[in-house]
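> got a structure for you, letters missing:
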């Protein structure tokens, strides 16, 4: 039987359940050359130490968070001290013959899902001793000093935005995660890239690392227009293996912090994509393979609609806990609920607040309920916030949560081939007729003269546009009857409202589509402020 030769802790990551905390990545090397990784939180080390009753010393019990600086757990010096001390502790324990074959110690260093309830199983202690040990462990977990409750502020960064937002000009202090969009799967079960996208990604990663802000760069794969081959690349073990190798290869060659799968959508046509009733099951198989290949230090996420993935019967899955076990986050795309229409509705409703929506499942509150009911923890759910809206040719002076979008208009979630249409260069201030039927970035509303910024950092209508508020969705809209134009969008108030909802619901945080559409950092600053971040 192979014996443990060397134990090291070179890295750490975070987890969000049952409460956010730091996880230390233990690399175990055996005398036969095999290696594997397991993740453990500080309280589990304490539990092992107390169970073994060994004479060795754990690193100081520094609290890595406090009420004043809630994100202090990322302090490099404290984390380095903790990792070094924990690695030394395990190395010392491993020198004691009686501990080397202890089933609990072996399980601690081998089981991916080490369960504190297992302490004492099969060992010498009586049932009463086991019970006391288990109670002791849960007491330790409750006071785990690594616990932190700072939610994530993330954003998608499309490759085409490098022209207006070059990577070296980004303020990385504002983003915990940047999802780089997109690479796309192809018929060969590898990745395809738009021209220049790989160079932009390298610059983004280099700039993020040089900033020293700890921003994670995650590659998003797919998108609304880039999901054609997903069903095929996960359809067989051979295809999944090849695609997994392509994803892992990208992580390793670029030095990425993870992979985001933006499959729109499993077992659904999406933008005219082939699909199969086996898509959801095959997707889970891919996630398991990817997690095994990447280890637990990397982010694995997926952009998702309001309802869980469609199962073999064509209905949303009722139990997605197996997916949650492999994933870091799912990113709920709470937008594109209504596109442009002669009877416009809200783009990104907070909820069905009037009880009149014909799409009651398509809002932030419903999405949270639907995903958590299916077994995905709220602490792993990121709420999507759009930094764009839709321009409708309409004389409406209000939005209605009861209205469906015009079926003749097809909105395009996560457009892959470029940014929203540019404004007409010679258009008069406030003339958005060239954008009818299209998405419009928040900053384009200012450029086009439909919005102006107030001294207090909020925004109001300009050049004949009146600002209205849809109480049924808790979102704003602009209307100009003389120009037959209505814009459904999000602003500082609605962004703040949805962010507050996510924080109060103990969600993992929020992300935006997309970083380049903000008025500088105005809306992102609102998000950070309402998440309790600087």
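Here it is on my side, so go on. Note that the structure is a prediction, hence the values are computed from the model and not measured.

> Could you use CA atoms for every contact and neighbour count after this?
Will do.

> Which helix or strand contains the nearest residue to residue 255 once chain neighbours are set aside?
In this structure, residue 255 finds its nearest non-sequential neighbour in residue 205, 7.7 Å apart by CA to CA, 6 or more residues apart in numbering. Per DSSP states H and E, residue 205 falls inside helix 197-211.

> returning to what we had before: isn't the residue nearest to residue 255 up against residue 217?
Yes. At 6.5 Å, residue 205 and residue 217 qualify as touching, with contact defined as CA atoms under 8 Å.

> anything in contact with each of the two?
residue 256 (CA atoms under 8 Å, 6 or more residues apart in numbering).

> ok, these two, which is more surrounded?
Counted by other CA atoms under 10 Å, residue 205 and residue 217 do not tie: residue 217 has more neighbours, with 28 against 23.

> now the more buried one: how far from residue 257?
5 Å (CA to CA, to the nearest Å).

> Residue 131 now?
Note on residue 131: its distance to residue 257, by CA to CA, is 40 Å.

> and here's the other structure:
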């Protein structure tokens, strides 16, 4: 080709190249991984979650059955109803969470290859029967009997074996997730990292008044770990930050006339208390007329800050316990949605 011909074609080539750039940028935006919003929805509540504000619903709870070889589901009809929400939102995932505080028989089930296999086979059955997208294991906690459940020194090792068995049985197309205590104890995260999709860190219930139960950073009202320290602990234990989901409570803890467990919907109705803000921990709290710290909780402001923290740290998303603790208007779930999506 003559030099003059190349010169004539050059402007057209440049124009074509620039015309592709918007499409390439759009493709890059589409390829950007979606941030998750995981809502725990309980069997004992009646509220139907709005799928517009969540990406994943974790149904609480299923349990290890009395024979240690399968799953017992609380209120199975409600689980079926929740699975139908997938028809209202493309991409919505519904999982069953197995366990919860005080839910036992994990230690016995995980202790033998036979019962692990049978349990994993039942996980697959439940996924098919209820049209679910995954299994969330909420064993609180391997090697611990703090919740008055059976435990063994071999639980951590057996937990790893159990998760491997479940993954083998359900395949890679289904999700396998877990709930983890804030300080990252009890589980061998390096061993399970290759086989789990993500970890929901329970960055709440860390303390009671006069301390924060879900403070983001350390302050004079910190007793135990902070949410920031919890994330760091999980990374140090071997779980990549982009597989971590930050837990947010839709409830608080109270003393001196306020219930130990109190939903946010009821906190906002309290009278005779003054709201305070901890500039270091980045969370609110209530004091009574004597100035005593009497309630620890989250609000829209603290949630917005937590979501920004999550995005800046490169985490996968946010999780909250639990959906029905919010107001009817959805102040907290909307705050999570807006914070995660930078709105």
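Thanks, I have the structure now. On a predicted model such as this, the values are computed, not experimentally measured, just so you know.

> For the residue nearest to residue 255 of structure 1, which residues are in contact?
Taking CA under 8 Å, 6+ apart, we find residue 205 of structure 1 in contact with 217, 254-256.

> Same question for residue 371 of structure 1.
By CA under 8 Å, 6+ apart, the residues touching residue 371 of structure 1 are 306-308, 377-378.

> cutoff 10 Å now
By CA atoms under 10 Å, 6 or more residues apart in numbering, the contact list for residue 371 of structure 1 reads 305-309, 316-321, 330, 332, 377-378, 381.

> Okay, and which of the residues you listed map to strands?
When DSSP state E defines the strands, the subset of the contacts of residue 371 of structure 1 inside them is 330, 332, 381.

> Which of the residues you listed sits closest to residue 148 of structure 1?
Ranked by distance to residue 148 of structure 1 (CA to CA), those are led by residue 381 at 16.4 Å.

> how many neighbours does that closest one have?
When neighbours are counted by other CA under 10 Å, residue 381 of structure 1 registers 26.

> in the stretch 1-150 of structure 2, which spans are strands?
According to DSSP state E, counting those that start in this stretch, the stretch 1-150 of structure 2 carries its strands in the segments 36-42, 56-64, 71-73, 93-99, 134-138.

> Mutual contacts of residue 217 and residue 257 of structure 1, please.
Counting by CA under 10 Å, 6+ apart, the shared contacts of residue 217 of structure 1 and residue 257 are 177-179, 205, 251, 299.

> Let's see if you can find the most crowded of those.
The most neighbours of any of those, using other CA under 10 Å, belong to residue 178, which has 28 neighbours.

> counterpart of that residue in structure 2?
Matched across to structure 2, residue 178 of structure 1 falls on residue 57, judged by TM-score structural alignment.

> List the residues that contact that match.
Residues near residue 57 of structure 2 by CA under 10 Å, 6+ apart: 37-42, 49, 51, 82-83, 85-86, 92-97, 133, 319, 323.

> swap the cut-off to 6 Å and go again
The contact partners of residue 57 of structure 2, by CA atoms under 6 Å, 6 or more residues apart in numbering, come to 38-40, 94.

> still on that earlier bit, check the contacts of residue 205 of structure 1 and tell me the two furthest apart.
Farthest apart among those - using CA to CA - are 217 and 254, which lie 9.9 Å from each other.

> what about the longest strand in structure 1?
strand 4-15.

> In the helix or strand following that strand, which residues are buried?
Where DSSP H and E defines the elements, the next helix or strand beyond strand 4-15 of structure 1 is strand 21-30. For strand 21-30 of structure 1, the neighbour count (16 or more other CA atoms under 10 Å) marks 21-29 as buried.
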